[in-house]
Structure formats: structure tokens, C-alpha cells
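Engineer: Have a look at this prediction, sequence included:
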Amino acid sequence: MKRLLMVLYLLMFVFILASCTGFAEVDDREAIPGEETSTEEPGEKKTIIISMVGDMLFHGTVDSYMKKYGDGYVLEGYGPLMKESDIVLGNLETSISKRGVPMEGKEYTFRGRPDVLKILKDNNFSAVSIANNHVLDFGIDAFLDTLDNLKKYELLYAGGGRNKEEAVKGTIIEKKDIKVGFLAFTKVVPVVEWYAGKNKPGIIGAYKVHEKEFVKTIQEMKKNCDVLVVSVHWGQEGTTTIRDEEKYIAHSMIDAGADIIMGHHTHVVQGIEIYKDKPIFYSLGNFIFTTSRIDINNKTIMANVEVDMEGNISDIHVIPGTIVNGKPTPMEGIERDNFIKYLNGLNVNYVLH
């Protein structure tokens, strides 16, 4: 009997010891302070929100309002919305420098102070396109300053560089384990001297003559990212009509691997097309820009696209706004509803709600 009791005591001791030394279920362990725990449901796909805006300049009257009200003035309206996004992209329609002289014979030339870039950084911008018809307005020195100043304020860029290799390289932004590639091209180039070369700073083109080159660039970038956004400066200024040549290029880019096309340059908002389940925003319009006497030039949109790492689009919506004194402000109520109806009338094959 004593032996039996001894055996029972030993078995109880072993059971208690085992419970205290890690045989309990892993899910029952206490959380370690500061340790990240996953809240994802099994099989749930990660998604991110990519926000895109059009032309931004920090010159002339826009700069005067920023000096008067503070640099943060221009993004008081959209800034809070941008901070809710994972990635924000736009077109930097100006050189950022204190050097250089205006290009001779060019009607409009833009140059901004280096410290204005802090406002983009503070409002969640990830990268900008520099492939456009104004980034070299003040010459090569000012263009190189632009690249240096973007780096200083930790803003990535695409569409231009110190040489052709850098200009076509683009950039990759990673959020929530999703790699987003960003490339930029322009179909508006004032003079051929603006093109980047082997040992020459400049930008890269998107004319039909460049098709083989931009197709190859897109194909190569898509190998290294999950989602690919391609920015294109194109279109006829002042018109909502989408030209066939822009449609052809957009389709060609998506066929090559682009997931989202963000267009700008026309200074007006143009319609949206869905091609092979991929959105094409033909023109996002002006954004931070001089107020125009033509009302339609003062309308803008911020396009938001929700996408997963396979490039599947789960949601598209736009936030329309009005530009007054250089500052874009989101529309509300009836004004917003009326503009969405107007935009749906321009859209190729997509209905916004």
C-alpha cells in the first residue's frame, strides 16, 4: 500500500512539473509587452491604399500664399486624408532650387524653394514624378539640385535622373509587405536636350517612338514588385477629351505589366477607364496650382486605389476638390455629388459612387 501511495505521489509531482515547464498550449501563453501579434484572419489578404494627385508647383502666386499663410497652408484640406493612406504619389511640376535661369523662349517656367518639400513629406508623400515639361525649366544645375533636395527630404522620385540608367530605374516602396513599383514618363518634352543620356542628366519619354523602351522598362520593374504604378505626363491641355494615342499608350503599358496608370498635364480632370481590370486615370488635373480664370481648371481629384499584392483592385474612389489661391480643398455635400455625376459623364467605362 505504501508503495502504491508513493507511485501516486510521484505521478502527481511529474504532472505538476510538466504543467509549469511549458507543456501548456502555446495559445495560452501570456503576451510579451511590446511584442506584435497578428490580427489577420486565416486566408485574409493584405491590402494597401495608394493615393494619387496631379500637378503641383510652388512658384509665383502659390509661393506668395505659402509665405503669407505658412507652407502648410496648401495641404490643410487634403493633408489629413493623405495621412490615412499607405502611399501618396504626385507630379512635381517644377524644379526645386535657388539656382539657374529661366529657359529662353519658354512661356511658363517654374522653380520652387527647397524647404517646400517638407510639406510633402509631412503629409505622407512617398514619391513624386519628375518626368514633365517643367522640371528642367531652370537648367541642368537646378535639375540636379531638385534631385538632391528630394533626397534631403527623403522623398523618392521617378522619371528622371543624373543619367539614363537612373532615369529609367524608378523606385520601389514597401508597405505592409507589399512592394509597390513606381515609374514615370512624359509625352510632353519641350526640347530633345531634356532627355537623359548615358552620361547626361534628364527625363524619359513616353511618345509612341519610345514604346519598345517603356514596355521593356515596365516589364523589368514588374519582376521586382507586386504592384506597379506608372505616371504619365500627357494629353492636350484644357480639354476633357481623351485622345486615341493616350488610350493606346495606356493599354500598351498595362499589357506590359502596369497595374495603375496616373495621368496629368491637361490642367483639367479627365475620365477614368478600366482596362483588363486595371484603372487608368487619364488626368487627375491640377492640384497645388495657380488659380485659373477658367473654372474647370480649378477642379481636382485625389484618386484612391485599394490593391493587394497580386495587383487585384478591391476599391476605387476619388475625392474631388476645388483649388482656390493655390490650395486644393475637398468638396462636400451637393458640390461633391454634382462633380461625381459630371465625372461619370466623362468616364470611359467606370461608374463612381
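Structural biologist: Received it, and whenever you're ready, just let me know what you need.

Engineer: from here on, contacts and neighbour counts on C-alpha atoms
Structural biologist: Will do.

Engineer: longest strand in this protein, by residue count?
Structural biologist: strand 313-324 (DSSP state E).

Engineer: What angle do strand 313-324 and the helix or strand hosting residue 343 make with each other?
Structural biologist: Using DSSP states H and E, residue 343 maps to helix 333-346. Between helix 333-346 and strand 313-324, the angle comes out at 120 degrees (axes from the mean of the first three to the mean of the last three C-alpha atoms, to 10 degrees).

Engineer: what sits up against the next helix or strand after the longest strand of the chain?
Structural biologist: Counting by DSSP H and E, the next helix or strand C-terminal to strand 313-324 is strand 327-330. Residues from elsewhere that reach strand 327-330 (C-alpha atoms under 8 Å, 6 or more residues apart in numbering): 73-78, 287-289, 300, 319-323.

Engineer: List buried residues within these.
Structural biologist: 73-75, 77-78, 287-289, 300, 319-323 (16 or more other C-alpha atoms under 10 Å).

Engineer: What is the nearest of the residues you listed to residue 110?
Structural biologist: Ranked by distance to residue 110 (C-alpha to C-alpha), the buried ones among the contacts of strand 327-330 are led by residue 289 at 11.1 Å.

Engineer: Surely the closest one and residue 322 touch.
Structural biologist: No: look at residue 289 against residue 322 with C-alpha atoms under 8 Å: they stay out of range, at 10.7 Å.

Engineer: Find the residues that touch each one of these two.
Structural biologist: By C-alpha under 8 Å, 6+ apart, no residue touches both residue 289 and residue 322.

Engineer: Correct me if wrong, but residue 302 is in a strand.
Structural biologist: Yes: under DSSP: H, G, I helix; E, B strand; the rest coil, residue 302 falls within a strand.

Engineer: could you measure residue 194 against residue 220, distance?
Structural biologist: According to C-alpha to C-alpha, to the nearest Å, residue 194 and residue 220 sit 24 Å apart.

Engineer: the more surrounded of the two?
Structural biologist: residue 194 (22 against 14; other C-alpha atoms under 10 Å).

Engineer: Please list all residues in contact with the residue lying closest to residue 234 once chain neighbours are set aside.
Structural biologist: Closest residue to residue 234 apart from its sequence neighbours, by C-alpha to C-alpha, 6 or more residues apart in numbering: residue 187 at 4.9 Å. Taking C-alpha under 8 Å, 6+ apart, we find residue 187 in contact with 132, 205, 206, 207, 232, 233, 234, 235.

Engineer: Check it against this one:
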Amino acid sequence: MIEMFVCGDVVNRQYSGGPVCDDAMSATIAGCDYAVCNFEAPVRGVGREQPKDGPHINQQAEIMSVLKEHGFDMMLLANNHIMDFGDEALEATLREGERLDVDMIGAGMNVEQAYMPLIRDIQGVRIGMINACEAQFGVLDHNADADQAGYAWLNHPAIDRMVIELKRECDFVIVFAHAGLEYYDIPQKEWRLRYQHLCDLGADVVVGAHPHVPQGHEAYHGALIFYSLGNFYFSNRPNPAAKKNYSYAVKLGFEKGAPVRFTPVFHHTENDVVCLSPENDRTDLARLDSLLQEGYQQRYDEMSTAIYQKYIQPNQIRSLMGVPCDGTLKGSLKEVAATLLGKRSHLNKPVLGMHLMKNETYYYAARRATELKAKRS
């Protein structure tokens, strides 16, 4: 049996030298036959901020070599920040990976490269891997030009075809997905159904990222789905040492003719270094799994309503109105004050409106929230 280590999001904006994993975590990673992380921002030093809604994130180029020293073999690039600084930054990231002999999938300088799956023969076990993300800035969707740089779209029909083709060629197929609402501990129903569909097509494992917090897992028709592995190393705050980022990674076990096995690897951050979590102080995976069972529909409805009222609806109004307004008297007065103080100078209304319409995650939440509201009327 071979083992693959898979963890969540990695961003290091304040790297100042030294390891990002302690000895025990580093030994766990290096002890596996192959290791994968989600490299959620391009390297720093090239490119310019691109028009988008939300923060622009890049990271120190040195972090990639540090990750390799810890034992990582592949970086996943299909995510909502990889194009924050344009084509030049993506190209520099790809060059750095090539220089270090690190595998990279999910993004590229053209559509063909971005959608190219990776097949690795690891000790005689042939594994096909796909990486794709929800529709955000930088996505290569139906309207992309063939020579356009960006990342693979998770809902593109090409992903479905790819799973089917890889299933014929490989012993196992893994889909690494980047999607969903951030900071909620359950997946949206639509993404849950999408991941299950990918398993129906032939994926043996689907591993999710993007929510920045851990979510549960489930066995589905002989396959495994991990809805979110949360953050692995995310040094992106004014005081990164104060953020412990409790979560889990997985060690996947592959043996020809047998179901995929897994072992959770619980971790957190101490003094800006990723450590193994002790049994009495770690992510409660059993609780997260239980949230996918009884009561899930109600939690999903509450989540959809909450994000719609808090973020989607006010921003829809902001993007459409010619004057500062979020749809409420109190909020609109705050918008006027913020505008007069210059705190809304960054707001690009057409870009914000496009983002809310283009992104499936917000569409799913808005649709469900308005359905529930209509039923109550």
C-alpha cells in the first residue's frame, strides 16, 4: 500500500525564514510516498493587482522551496487567488515549481495547460489527479480564449469527461476541488451533490478546500469525500502567531483492488509553525461528520439565509445603486459616511456585480435563501 499526504490551504505572506512545520509534522509528510498541498496564491515580486472583488494575495517565493524540503511533491493551483496579480505572477509561480521539480496542476498559461490532469505511477500504483475551482476571478469557463491564462473551472463539462477518461487509464482517480462558502462548517448542498456526482463518474476520492475551516467527510458509494481540509498554513493576518488554524489533513492509502483508506492527521499552528495536535486538543472530526447527517437540511437553509442577508443581498444593492446604499436605512447611512470618508474608493460596482452573478457559491446561497423567503410570504 502506498500513502499520500493531502492538506489544505497554504499562504505565507510574512515568511521570515525557517521551517513552517515542526519536526513531527515534517516527518509525517516526508514519511508518505507523495504529498499534496493547496498553494493558494502566486509568488510575490511580479505582476500587478488585477480588477477583482476581495483581497489581493501573494506570497513569498521562498515558501515553495521550504514546502519541498518538508516533503511536498505537488502544489494545487486552481483557486480564487492564483490570478490576483495577473499572467506574469502565475507564470513566475509555474517557473518556480519547474525549477524545484515540483508538480503543479489546476492553472496554466492557456486552457489546455490549466485543464491538464496529472498521472503519477507511484510504486506501481497509477493515480490520476484533477484540480479545479469554482467560478471566480481568473476562471477559464466557456467564454475563455484558448490562449488565456487562468485556472480550471470545477463545473466545466471537461472535468466530467476527464474523470471518466482517467478512470479507464488509472487505478485510482482523485479530484481536488476548491469551492464553497468560507468559514462555515458544513458544505452547501449543491457542492455536496457535485462531489457525489464526480464519484458516480469514477472519482475514488474528492478533497475539498476554500472554506478555510475544516468540514466533515463521508463515504459515498465506495468513494471518499472530504468537504474541506481547512487551512494548513495561512499566515495572512496582522498577528499570524495568534491564529492556531485547528484542522486536519489526511493520509490516503492506495492498494490495487482495495478501497481507498484514510487516516486523519490533526494539526494546528503554534508560533507560526504547523504542529501535530494532541488528542485532547484537536479538531472534532466526528462532530463535523455528524453535521452531514440528521438536521443537515435545516443547517443548510440557515446558512444560505445568513450569508444572503449578511453579504450577498447588501452587495447586490451596492453594485446596482448609483448612490451609497445597502438596502437598509442604518446600513445606507453607514455607506454614505464611509463614502464621504473615502473608505469606498476601492469599490468597483460593475466588478462586484459580476462577481456575485458569476460565482456559483453565491448563486446557490441566494437562490435557496430567496426560495425560503418566497415560501414564507
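Structural biologist: Now that the structure is in, tell me what you want to look at. Model, not experiment: these values are computed from the prediction.

Engineer: Just the TM-score for the two chains, thanks.
Structural biologist: Laid over one another, the chains give 0.75 as their TM-score (TM-score structural alignment, normalised by the length of structure 1), with 291 aligned residues with a C-alpha RMSD of 2.6 Å.

Engineer: rewinding a little: show me which of the contacts of residue 187 of structure 1 are buried.
Structural biologist: By 16+ other C-alpha under 10 Å, the contacts of residue 187 of structure 1 give 132, 205, 206, 207, 232, 233, 234, 235 as buried.

Engineer: Next, find the distance separating the residue nearest to residue 265 of structure 2 when sequence neighbours are not counted from residue 207 of structure 2.
Structural biologist: Using C-alpha to C-alpha, 6+ apart and skipping residues adjacent in sequence, the residue nearest residue 265 of structure 2 is residue 249, 4.9 Å away. In this view, residue 249 of structure 2 and residue 207 of structure 2 are 10 Å apart by C-alpha to C-alpha.

Engineer: what sits in contact with each of those two?
Structural biologist: residue 229.

Engineer: circling back: mind listing what's buried along the helix holding residue 343 of structure 1?
Structural biologist: For helix 333-346 of structure 1, by 16+ other C-alpha under 10 Å, it's 336, 339, 340, 343, 344, 346.

Engineer: The residue nearest to residue 265 of structure 2 matches what in structure 1?
Structural biologist: Alignment note (TM-score structural alignment): residue 249 of structure 2 maps to residue 302 of structure 1.

Engineer: burial measure for that match, as a count.
Structural biologist: Per other C-alpha under 10 Å, the neighbour tally for residue 302 of structure 1 reads 24.

Engineer: From residue 225 of structure 1, how far off is it?
Structural biologist: 24 Å.

Engineer: again with residue 202 of structure 1
Structural biologist: Applying C-alpha to C-alpha to residue 202 of structure 1 and residue 225 of structure 1 gives a distance of 25 Å.

Engineer: matching residues in structure 1 for stretch 107-121 of structure 2?
Structural biologist: Aligned by TM-score structural alignment, stretch 107-121 of structure 2 falls on residues 160-174 of structure 1.

Engineer: contact partners of the matching stretch?
Structural biologist: 126, 130-131, 144, 147, 156-159, 179-184, 196-204, 217, 221, 225.

Engineer: still on that earlier bit, nearest to residue 138 of structure 1, of the buried ones among the contacts of strand 327-330 of structure 1?
Structural biologist: Checking these against residue 138 of structure 1 with C-alpha to C-alpha, the nearest one is residue 289 at 18.6 Å.

Engineer: residues touching the aligned residue in structure 1 for residue 132 of structure 2, list them.
Structural biologist: Matched to structure 1 by TM-score structural alignment, residue 132 of structure 2 sits across from residue 185. Residue 185 of structure 1 makes contact with 131, 132, 159, 203, 204, 205, 206, 230, 231, 232, 233, according to C-alpha under 8 Å, 6+ apart.

Engineer: mind checking how far the counterpart of the first one in structure 2 is from residue 269 of structure 2?
Structural biologist: For residue 131 of structure 1, the aligned residue in structure 2 is residue 78 (criterion: TM-score structural alignment). For residue 78 of structure 2, the distance to residue 269 of structure 2 under the criterion C-alpha to C-alpha works out to 24 Å.

Engineer: what are the ranges of the helices in the stretch 101-250 of structure 2?
Structural biologist: 111-114, 157-169, 189-201 (DSSP state H, counting those that start in this stretch).

Engineer: just to revisit the earlier point, comparing residue 202 and residue 225 of structure 1, which residue is more hemmed in?
Structural biologist: Legend: neighbour count by other C-alpha under 10 Å for residue 202 of structure 1 and residue 225, higher for residue 202 (26 against 20).

Engineer: Give the aligned equivalent of the more buried one in structure 2.
Structural biologist: Match for residue 202 of structure 1 (TM-score structural alignment): residue 150.

Engineer: I figured that match was touching residue 141, is that so?
Structural biologist: No: contact criterion C-alpha under 8 Å: residue 150 of structure 2 and residue 141 do not qualify, at 9.5 Å.

Engineer: which residue packs closest to the residue mapped onto residue 102 of structure 1 from structure 2, ignoring adjacent ones?
Structural biologist: Aligned by TM-score structural alignment, residue 102 of structure 1 pairs with residue 49 of structure 2. Residue nearest to residue 49 of structure 2 in three dimensions, not counting chain neighbours: residue 85, with 4.6 Å by C-alpha to C-alpha, 6+ apart.

Engineer: Check the contact between the one you found and residue 45; I expect there is one.
Structural biologist: No: Residue 85 of structure 2 is beyond contact range of residue 45, at 9.7 Å (criterion: C-alpha under 8 Å).

Engineer: ok, the two, which is more surrounded?
Structural biologist: The neighbour comparison of residue 85 of structure 2 against residue 45 (other C-alpha under 10 Å) goes to residue 85, with 23 against 14.

Engineer: circling back to that earlier point, between the contacts of strand 327-330 of structure 1, which sits nearest residue 243 of structure 1?
Structural biologist: Once C-alpha to C-alpha is applied, the member of those that ends up nearest residue 243 of structure 1 is residue 300, at 19.8 Å.

Engineer: who are the neighbours in contact with the closest one?
Structural biologist: Contacts for residue 300 of structure 1 (C-alpha under 8 Å, 6+ apart) come out as 54, 268, 269, 284, 285, 286, 287, 320, 321, 322, 323, 328.

Engineer: Looking at structure 2, which of those residues hold up?
Structural biologist: Among the contacts of residue 300 of structure 1, the contacts conserved in structure 2 (both residues aligned by TM-score structural alignment, their matches' C-alpha atoms under 8 Å) are 268, 269, 284, 285, 286, 287, 320, 321, 322.
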